[in-house]
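Asks: Curious how this folds, go ahead:
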Amino acid sequence: MKWKPIKFLALGIVVTSALSACSAAPEESAEPQTAETETIQEQQDKPTESNTDTKTEDTESSKETSEPVEGQPPTVTEASTTIIKALQAEDMETIASWASQEGVRFSPFANIDPENDLVFKPDEISGLLKDTTKYVWRSTPGNEESIEMTYADYHQKYVYNKDFIHDGENAVNAMIGEDAHLGNLHEVYPEANHDFVEFHVNGTEPDGRDWHTLRLVFEKIGQDHSLVGIVHDQWTP
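Replies: Have a look, this model is predicted:
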C-alpha cells in the first residue's frame, strides 16, 4: 500500500508529459504559417517595387520627350532672328545661306510686283554689297520715278533702314502697325505654304507717318523654312 502514491505520482507525470506534447504541436505548426505569410508579403512587395520602377521610367521618359531634341529645324522665329541680325550687320553670306535656291525677291513696298521686283539667287546675294551695278528696283508711287541704285544703297533705304531689332516690335503672320497693310502678300505667297515675320518701327513724328515695316517671307518646307522674300513697307503719299 505504500507504493500506490508513487504509482499515482508516476501516472500523473506521464499524463502531464502527454498533455504538454499535445499543446506543443500547434506551436510547431505555427512556425511554417508565419514563414508562409512572410513569403506572400514578399511576393506582394515585389510587384509594388516593379510598378514603382516602371512609373519612374515612364516619368523619366516623359521628361526626355518634353525636352528639345537636337537636330530639329529652327522655328520661323529663330530663322527670322538670325536673318534680321545678319541684315543689321550687313552679313550677306548668312542671308545667302537661308535663301531659297529659287532666289529671294526684294520688294520696296507692300504691294509686291512679281513681274518687276528683283530676285537674286543665293550665290548672287552673298556678293550684293560689293556689287557696283545700279539696278532698277521699282518706281516710287505717285511720281513713278525709277528707284535706281546699287544694292548697298537699296539696303540702307529699303531693307535695314531702321533699327528694327532695338526700336521695333515683331510678330509671326500678323501685322503690327495700324497704318501698315499686307498688300498682295498672301496672293504672291499663299498662307498654306508660307510664313512671314513682321518687324515694325512706329513713327516719331506728330502725324506718325514715318513708320517703317520689314517683312521676312519664308517658304515652309516640311518643318524647315527657306527665305523667299524681303518686303519693305512705309507710308507713301
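Asks: Every contact and neighbour count from this point should use C-alpha atoms.
Replies: Noted.
Asks: Identify the residues contacting the spatially most central residue of the chain.
Replies: Centroid-nearest residue in the chain: T75, 6.3 Å away (criterion: C-alpha atoms, centre = their mean). Contact analysis of T75 by C-alpha atoms under 8 Å, 6 or more residues apart in numbering lists Q223, D224, H225.
Asks: For E57, see how far away P122 is.
Replies: Separation of P122 from E57 (C-alpha to C-alpha, to the nearest Å): 48 Å.
Asks: no, scratch that, I was asking about T213
Replies: Going from T213 to E57 by C-alpha to C-alpha gives 50 Å.
Asks: neighbour count winner among these two?
Replies: T213 (30 against 12; other C-alpha atoms under 10 Å).
Asks: Remind me what the one helix or strand that one maps to packs against, helices and strands.
Replies: Here T213, judged by DSSP states H and E, is contained in strand 212-221. Secondary-structure packing of strand 212-221 (3 or more C-alpha pairs under 8 Å, 6 or more residues apart in numbering; DSSP states H and E): strand 194-201, strand 224-234.
Asks: Quick one: neighbours of N161, just the number.
Replies: For N161, the neighbour count with other C-alpha under 10 Å is 15.
Asks: Next, the contact list for it, please.
Replies: By C-alpha under 8 Å, 6+ apart, the contact list for N161 reads H155.
Asks: could you measure it against T52, distance?
Replies: 61 Å.
Asks: For the top helix by length along the chain, what is the distance to the chain centroid?
Replies: The residue-count maximum for a helix in the chain (DSSP state H) belongs to helix 4-66. Relative to its chain's centre, helix 4-66 lies at 58 Å (C-alpha atoms, centre = their mean, to the nearest Å).
Asks: next up, for comparison:
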Amino acid sequence: MYKNNIILALGLIFMLIFSACTPQNTEDLSKELDSLKDENKILQEKISSLEEQLNEDANNEAGAMTSLSLATKVVNILKARDMNELKNYAHPQKGIRFSPYAYIDETNDIIVTANDLEPYMNSSDIYTWGSYDGSGEPIDLIFSDYYDRFVYNQDFANPHIVGNNQIVQTGNTINNIEEVYPNAQFVEFHFTGFDPQYTGMDWTSLRIVMEEYNSQLYIIGIIHDEWTI
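Replies: This next block holds a predicted model:
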C-alpha cells in the first residue's frame, strides 16, 4: 500500500510537470531566452567599446607628457649620455639648439637634428659653439667635450631647485628665452652653488626647452647657464 502511494505521488508530480510545459509556455521561454541573448550581445558590445576607450585614453595619457615629466625624463637621458634615446624626444622639424649661456644666439648656436645626435657624440670633428664668457674666445670643441662643459657639467638629475616655466637664477648675460621661444615651455634644473667661499657665484643651471608638435611636446633647446662677467 505504501509503495502504491509513492507511485501515485510520483505520477501526480510528472503530470504537473508535463502540464506546465505546454507548447505555449515553451514558446514563451524560447522568446525570453532569445531576448536575453540579444541583451547579452548588446552588453558585450558596450563592454568591448568601453575597454577600447579606456585603452585609448591610457595611451593618450602616456603619450601626452607634461613639460615637467618630459624634462625630467630627458635630463636622466642626458645623464646617461644616451643620444640614441634622446633623438626620440628631439623636435622632428627643428631639432635641438644648444646654447652655452643664457643668451640664445639664433644665428650662431648650433642646432643638431634628431638623427645627428649620436653621430655628433661619436665624432672627433671640432665645432664652434659660441664664445667663452669673459675672454670672448671661440668655444671650439668636439661635441662630447662641449657636452661635458656646457650640457651635463653637474648632476642635473638631482638638482637643488627645479623651476617649471620659471627662471630660477640669472647672471649678467641677457636671458632671451621668452623672445626666442615665445610658444615654448621650459624647465630649469638649478644648483645654487658648491663652494661656500664663492658665496653662490658658482651656481649653474640647465634649461630644457620644449615645444608642441602634433599635440606632443618635443625638445627644441638645451641651454646651459652660469654666473657670467
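Asks: Just the TM-score for the two chains, thanks.
Replies: Here the superposed chains carry a TM-score of 0.69, computed using TM-score structural alignment, normalised by the length of the second structure; 171 aligned residues with a C-alpha RMSD of 2.2 Å.
Asks: which residue lines up with the residue nearest to the centre of the first structure in the second structure?
Replies: Under the alignment (TM-score structural alignment), T75 of the first structure pairs with T66 of the second structure.
Asks: returning to what we had before: and the strand holding T213 of the first structure, how far from the second structure on average?
Replies: For strand 212-221 of the first structure, the mean deviation from the second structure after alignment is 0.9 Å (mean C-alpha distance after the TM-score superposition for the first structure).
Asks: Only the buried residues of that strand, if you could.
Replies: H212, T213, L214, R215, L216, V217, F218, E219, K220 (16 or more other C-alpha atoms under 10 Å).
Asks: Repeat that for stretch 29-39 of the second structure.
Replies: By 16+ other C-alpha under 10 Å, stretch 29-39 of the second structure has no buried positions at all.
Asks: Which residue numbers in the first structure does that stretch align to?
Replies: So stretch 29-39 of the second structure is aligned with nothing, judged by TM-score structural alignment.
Asks: how far does that stretch sit from the chain's center?
Replies: Put simply, stretch 29-39 of the second structure sits 48 Å off its chain's centre (C-alpha atoms, centre = their mean).
Asks: okay, the helices and strands packed on strand 212-221 of the first structure in a markdown table with mean neighbour count next?
Replies: Formatted as a markdown table, these follow (neighbours: other C-alpha atoms under 10 Å):
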| stretch | mean neighbour count |
| --- | --- |
| strand 194-201 | 23 |
| strand 224-234 | 22 |
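Asks: so can I have TSV of the ones you listed showing distance to K46 of the first structure?
Replies: Formatted as TSV, these follow (distance: least, C-alpha to C-alpha, whole Å):
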stretch	distance to K46 of the first structure
strand 194-201	55
strand 224-234	48
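Asks: quick one: which of those strands is nearest Q44 of the first structure?
Replies: Checking these against Q44 of the first structure by C-alpha to C-alpha gives strand 224-234 as the closest, at 51.8 Å.
Asks: Show me the contact partners of the closest one.
Replies: Strand 224-234 of the first structure is contacted from outside by 73-76, 79, 98-100, 102-110, 112, 158-159, 180, 210-220, using C-alpha under 8 Å, 6+ apart.
Asks: Repeat that for stretch 143-156 of the first structure.
Replies: Against stretch 143-156 of the first structure from outside (C-alpha under 8 Å, 6+ apart): 128-140, 161.
Asks: Show the buried residues in the residues you listed.
Replies: Buried by 16+ other C-alpha under 10 Å: L128, L129, W137, R138, out of the contacts of stretch 143-156 of the first structure.
Asks: Translate the first one into the numbering of the second structure.
Replies: When the structures are aligned by TM-score structural alignment, the residue of the second structure matched to L128 of the first structure is Y120.
Asks: If you drop the residues flanking it in sequence, what lies closest to its match?
Replies: Among residues not flanking Y120 of the second structure along the chain, F143 sits closest, at 6.0 Å (C-alpha to C-alpha, 6 or more residues apart in numbering).
Asks: quick one: what's aligned to that neighbour in the first structure?
Replies: Using TM-score structural alignment, F143 of the second structure sits opposite Y151 in the first structure.
Asks: and that match, how many neighbours does it have?
Replies: Other residues near Y151 of the first structure come to 23 when the count uses other C-alpha under 10 Å.
Asks: Ok, Q169 of the second structure next?
Replies: By other C-alpha under 10 Å, 16 other residues sit near Q169 of the second structure.
Asks: From E60 of the first structure, how far off is the aligned partner of it in the first structure?
Replies: Correspondence of Q169 of the second structure to the first structure, assessed by TM-score structural alignment: G177. Distance of G177 of the first structure to E60 of the first structure, given as C-alpha to C-alpha: 45 Å.
Asks: same check, this time on E144 of the first structure
Replies: Separation of E144 of the first structure from E60 of the first structure (C-alpha to C-alpha): 65 Å.
Asks: One more: P73 of the first structure?
Replies: Per C-alpha to C-alpha, P73 of the first structure is found 25 Å from E60 of the first structure.
Asks: Repeat that for R215 of the first structure.
Replies: Separation of R215 of the first structure from E60 of the first structure (C-alpha to C-alpha) stands at 41 Å.
Asks: residues contacting I77 of the second structure?
Replies: Contacts of I77 of the second structure by C-alpha under 8 Å, 6+ apart are M83, E85, L86.
Asks: The first one corresponds to which position in the first structure?
Replies: M83 of the second structure maps onto M92 of the first structure when the alignment is built from TM-score structural alignment.
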